[in-house]
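>>> here is the input, now give the coordinates:
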Amino acid sequence: MRRIILASASPRRRELLKQLIGDNFVVYPSSYEEPPQPGLGPEELLLKHSVEKARDVAKHFCSGLVISADTSVLYEGEVLGKPGSPENAEKILEKLSGKKFRVITGLTVLDLDSGKGISELESTNVWLAELSKDQISAYVRTGEPLDKAGAFAAQGKGAVLVEKVEGDFFNAVGLPLFRLGKILERLGVSVFDEGFS
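Below is the predicted model of the structure:
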C-alpha cells in the first residue's frame, strides 16, 4: 500500500481524509508561509499555494503521495481568508449574511515515486442565511469562526448558518473528496483498496 502524507495541520482535513482512507496516512504540516503573489488571481494563488505546500513537505520524504490543499472564500472578487480576530469575523459574517459566495480549494497531489503531480481547483457555491447582529455575535463568541476561511465552519456550529450548498459539500469544509478520489485514481491509487478499509 502506498504511503499517504497529508501536508496540513487542519483537523478538518484530517477527519475528511480519514473518512476516505481510514487511518492510513501520516500528517506532516507544511512550513510554507503563503507569501503575497502580486499579479496572480485568486484561483491561481490557491493552486500555487497548494503546490508549494506539497513541495515543502515532499522534501522530507523519499516515497509516497503528498496531499495538500489551500481553501479560501471568494465574494465579489474579494478573497476572504481567516479573520484572526472577533472583530474581523463579525465584519466578514455581516458581509456574507444573506449572500451567495464561492468556496474554492486548490488541491495538489504529488507522487514522489513517479515524479508526477496533479493540481486542480474545486469550487462550491454556498448561500449563507440572513443573520441578525445577535446571531453573528453569538456565533463569534463560540470562537469557531476565528481560524476558518470566511469566518464560518460548515461542519460545525456554522452548519445552522448555511442555507444551501451547490457542489461538493466537503470542499466547503476544506478538502474536496470527490476530486481527490479522482486524482488518486489517475495516479493508480483506489480508495477502495483493502488496505484503506
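
>>> from here on, contacts and neighbour counts on C-alpha atoms
Fine.

>>> how much space between the residue nearest the centre of the chain and residue 134?
In the chain, the centroid-proximal residue (CA atoms, centre = their mean) is residue 174; its distance is 2.6 Å. Residue 174 is 27 Å from residue 134, where distance means CA to CA, to the nearest Å.

>>> so where do the helices sit in this protein?
Ranges of helices within the chain are 11-21, 42-58, 86-96, 133-141, 169-173, 177-186, based on DSSP state H.

>>> nearest to residue 110, of those?
Across those, residue 110 has its closest neighbour in helix 42-58 (6.8 Å, CA to CA).

>>> what packs against the closest one?
The contact analysis (3 or more CA pairs under 8 Å, 6 or more residues apart in numbering; DSSP states H and E) places helix 42-58 against strand 65-75, strand 100-111, strand 117-128.

>>> compute the inter-axis angle for it and strand 100-111.
Taking axes from the mean of the first three to the mean of the last three CA atoms, to 10 degrees, one finds that helix 42-58 is oriented at 30 degrees with respect to strand 100-111.

>>> residue 190 against residue 181, yeah?
Yes - between residue 190 and residue 181 there is a contact under CA atoms under 8 Å: 7.4 Å.

>>> distance of the residue nearest to residue 57 when sequence neighbours are not counted relative to residue 193?
Counting by CA to CA, 6 or more residues apart in numbering, residue 57 lies nearest to residue 30, which is 5.6 Å off, once chain neighbours are set aside. Distance of residue 30 to residue 193, given as CA to CA: 27 Å.

>>> what about those two, which has more around it?
Between residue 30 and residue 193, counted using other CA atoms under 10 Å, residue 30 has the larger neighbour count: 19 against 10.

>>> quick one more, to check against the first:
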Amino acid sequence: MSNLNIILASGSESRRKLLAGAGIDAVCIKPNVDEDVAKVSFRAEKMRVSDQAMRLAEMKAVKVSQKHGGLVIGGDQMLNLDGEAMDKPVDLADAANHLRQFSGKAHKLETAIVIAEDGVPVWRHLVAPTLTVRPLTEDFIAAYLEAAGPQILNTVGAYMLEGIGAQLFSRIEGDYFSILGLPLLPLLDYLRVRGVITS
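The predicted structure is shown next:
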C-alpha cells in the first residue's frame, strides 16, 4: 500500500493501533525528546498550549527524521484547561485531583501532528476537540480510578475514552481519532495527496 518507509516517532500504543487499523504499516521509533525540559522552556516563554503541542510534535518528527530518513510522523497532545496546560498525573492521587479540576467543566485536547522528511517539517495539522466533563462525585472518582487502574496514568486527562473513561463526559465535540491522539483522517488525506498510499 505504501511506496515510502513510514515511521511513527512515538512510543504511543494508541497512535500505533490507529495507524495499523487504517492499514498503515509504520515502524515505531521513540524520539527520546526530553519533553519535561521543553515544557519548562515553553511555559517560561508563556507559549500557548496549542503551540506547545505543535512544537513537541515537530521536535519528535524532526529528530527521528534526521537519524532515520523516510517519512516521519510526530504527534503530541496537551490538555488545555482554561488556557493552562495540564500534564499526565504522576500517581492515582494526582489523577483524582485532575478529575476534581475537570468536574463540571469543558477542556480542550490540543492535538498536533507534524510530518518531517530529511529532517525538515513538510506538513502540520492541529485540531482541538472539546470535552465536557459532567459533575463528578467523590464516590464516583474513587470507584472510577479503582476500575481504571494505574494504566490511566499514561493519559494526559486520566481517562481512556475508548473504555470506562466514557463515563466521565456529558458532551464531546470533535473527531474521535483526534481525541485518541492522532488526527487520522487529515493524515490519511495528506498521505494520499503525497502519493504514499493509494488514492
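
>>> which ones are touching the residue nearest to the centre of the first structure?
Residues near residue 174 of the first structure by CA atoms under 8 Å, 6 or more residues apart in numbering: 12-13, 69-71, 105.

>>> tell me, how many residues neighbour residue 49 of the second structure?
Per other CA under 10 Å, the neighbour tally for residue 49 of the second structure reads 24.

>>> any idea how far it is from residue 79 of the second structure?
In terms of CA to CA, residue 49 of the second structure sits 8 Å off from residue 79 of the second structure.

>>> between the two, which contacts overlap?
85, 110.

>>> which non-adjacent residue is nearest the equivalent of residue 85 of the first structure over in the second structure?
Applying TM-score structural alignment, one finds that residue 85 of the first structure aligns to residue 91 in the second structure. Spatially, and ignoring its direct neighbours in sequence, residue 91 of the second structure is nearest to residue 153 (6.6 Å; CA to CA, 6+ apart).

>>> which residue in the first structure aligns with that neighbour?
Residue 153 of the second structure maps onto residue 146 in the first structure, by TM-score structural alignment.

>>> that match: how many residues sit nearby?
23.

>>> please verify my assumption that it contacts residue 85.
Yes - the pair residue 146 of the first structure / residue 85 is scored as a contact, 6.0 Å apart, by CA under 8 Å.

>>> and residue 69 of the first structure, how far is that from residue 54 of the first structure?
From residue 69 of the first structure across to residue 54 of the first structure, the span is 8 Å (CA to CA).

>>> between these two, what contacts are shared?
Common neighbours of residue 69 of the first structure and residue 54, using CA under 8 Å, 6+ apart, are 7, 108.

>>> so residue 90 of the first structure sits against residue 140, correct?
Yes - using CA under 8 Å, residue 90 of the first structure makes contact with residue 140 at a distance of 6.8 Å.

>>> ok, residue 187 of the first structure to residue 112 of the first structure distance?
11 Å.

>>> can you count the residues close to residue 16 of the first structure?
18.

>>> look up the closest residue to it, ignoring the ones flanking it.
Nearest to residue 16 of the first structure is residue 175, by CA to CA, 6+ apart, at 6.9 Å.

>>> the one you found maps to what in the second structure?
Applying TM-score structural alignment, one finds that residue 175 of the first structure aligns to residue 182 in the second structure.

>>> quick one: residues contacting that match.
Going by CA under 8 Å, 6+ apart, residue 182 of the second structure touches 15, 18, 75, 111-113.

>>> turn those residues into TSV, columns for distance to residue 54 of the second structure.
Output for those, formatted as TSV (distance: CA to CA, whole Å):
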residue	distance to residue 54 of the second structure
15	16
18	20
75	8
111	8
112	5
113	7
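
>>> what's the closest of those to residue 171 of the second structure?
Comparing the contacts of residue 182 of the second structure against residue 171 of the second structure with CA to CA picks out residue 111 as the nearest, at 18.2 Å.

>>> my read: the closest one touches residue 124, true?
No - Residue 111 of the second structure is not in contact with residue 124 according to CA under 8 Å; the separation is 10.9 Å.

>>> what about those two, which has more around it?
In this view residue 111 of the second structure and residue 124 are compared by other CA under 10 Å, and residue 111 has more residues nearby, 25 against 19.

>>> just tell me what the more buried one corresponds to in the first structure.
That one, residue 111 of the second structure, aligns with residue 105 by TM-score structural alignment.

>>> before we move on, back to that, surely the residue nearest to residue 91 of the second structure is in contact with residue 93?
No - with contacts counted by CA under 8 Å, residue 153 of the second structure stays clear of residue 93, the gap being 10.4 Å.

>>> check contacts around residue 47 of the first structure.
70, 105-108, 119-121.

>>> what do you get for residue 49 of the second structure?
78-80, 83-85, 110.

>>> how close does the counterpart of it in the first structure sit to residue 48 of the first structure?
Residue 49 of the second structure maps onto residue 42 of the first structure when the alignment is built from TM-score structural alignment. Distance, residue 42 of the first structure to residue 48 of the first structure, using CA to CA: 10 Å.
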